[in-house]
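J.: Return a 3D structure for these sequence lines:
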Amino acid sequence: MVGTSAVYGMGAKKSFAEYIAGKLFQGERVYTLTDQYVSPTLNTLLAKAIAEIAELKPMGTLHVDG
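T.: A predicted model of the protein is given here:
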């Protein structure tokens, strides 16, 4: 099992950063969490890591980030 968080990159769905930037550019107020820390992971790098992991066939849970 591969676990990750805060995945970003180009795709069909807007990322959190794109959503926030859009709201701010429109002059809207944005409310967010101030006590959450994550390690952003680029979607293309995550895909490469998963491909490498699949080749190695390790056992257990792996966390892939940043």
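
J.: going forward, measure contacts and count neighbours with C-alpha atoms only.
T.: OK.

J.: What sits closest to Val2 if chain neighbours are left out?
T.: Once flanking residues are discounted, Val2 sits nearest to Leu62: 4.9 Å by Cα to Cα, 6 or more residues apart in numbering.

J.: And for the one you found, the neighbour number?
T.: Taking other Cα atoms under 10 Å as the criterion, the count of residues near Leu62 is 13.

J.: Kindly provide the distance from it to Phe25.
T.: For Leu62, the distance to Phe25 equals 38 Å [Cα to Cα, to the nearest Å].

J.: Then Thr44?
T.: Distance, Thr44 to Phe25, using Cα to Cα: 27 Å.

J.: Proceed likewise with the subsequent sequence, for comparison:
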Amino acid sequence: MGKALSIFIPTFVVVLIVNQMFYGFCFKSYCLSAAFPKVVVLSILVSFFIFFVSDSSNKE
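T.: Prediction:
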């Protein structure tokens, strides 16, 4: 669980910043609240990919 969170939190921050780059770096509360659901879903997908790729490379 700790490894998954250590992957998810930086991924969430990076995806949030990249997402907001496309909306003029709007970090106001209404911009972030609109972006939050999409960013969470994308972060989960990217985190699972990173987790399983790193896990499979450790087994080899």
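
J.: Quick check: TM-score for this pair?
T.: Superposed pair, TM-score by TM-score structural alignment, normalised by the length of the second structure: 0.27. Supporting alignment: 34 aligned residues with a Cα RMSD of 3.8 Å.

J.: Flag every buried residue along stretch 45-60 of the second structure.
T.: Using 16 or more other Cα atoms under 10 Å as the test for burial, stretch 45-60 of the second structure gives 46-47, 50-51.

J.: With respect to Leu16 of the second structure, which of these is nearest?
T.: Nearest to Leu16 of the second structure among the buried residues of stretch 45-60 of the second structure is Val46, at 12.4 Å by Cα to Cα.

J.: The closest one in helix, strand or coil?
T.: What DSSP: H, G, I helix; E, B strand; the rest coil gives for Val46 of the second structure is helix.

J.: Pretty sure it sits against Ile9.
T.: No. Using Cα atoms under 8 Å, Val46 of the second structure is not in contact with Ile9, being 11.2 Å away.

J.: Can you give me the buried ones in the longest helix belonging to the first structure?
T.: When the first structure is parsed with DSSP state H, its longest helix is helix 43-56. By 16+ other Cα under 10 Å, the buried positions in helix 43-56 of the first structure come out as 43, 46, 50.

J.: And for stretch 31-42 of the second structure?
T.: Neighbour-count burial for stretch 31-42 of the second structure, with 16+ other Cα under 10 Å as criterion, is recorded at 35, 39-40.
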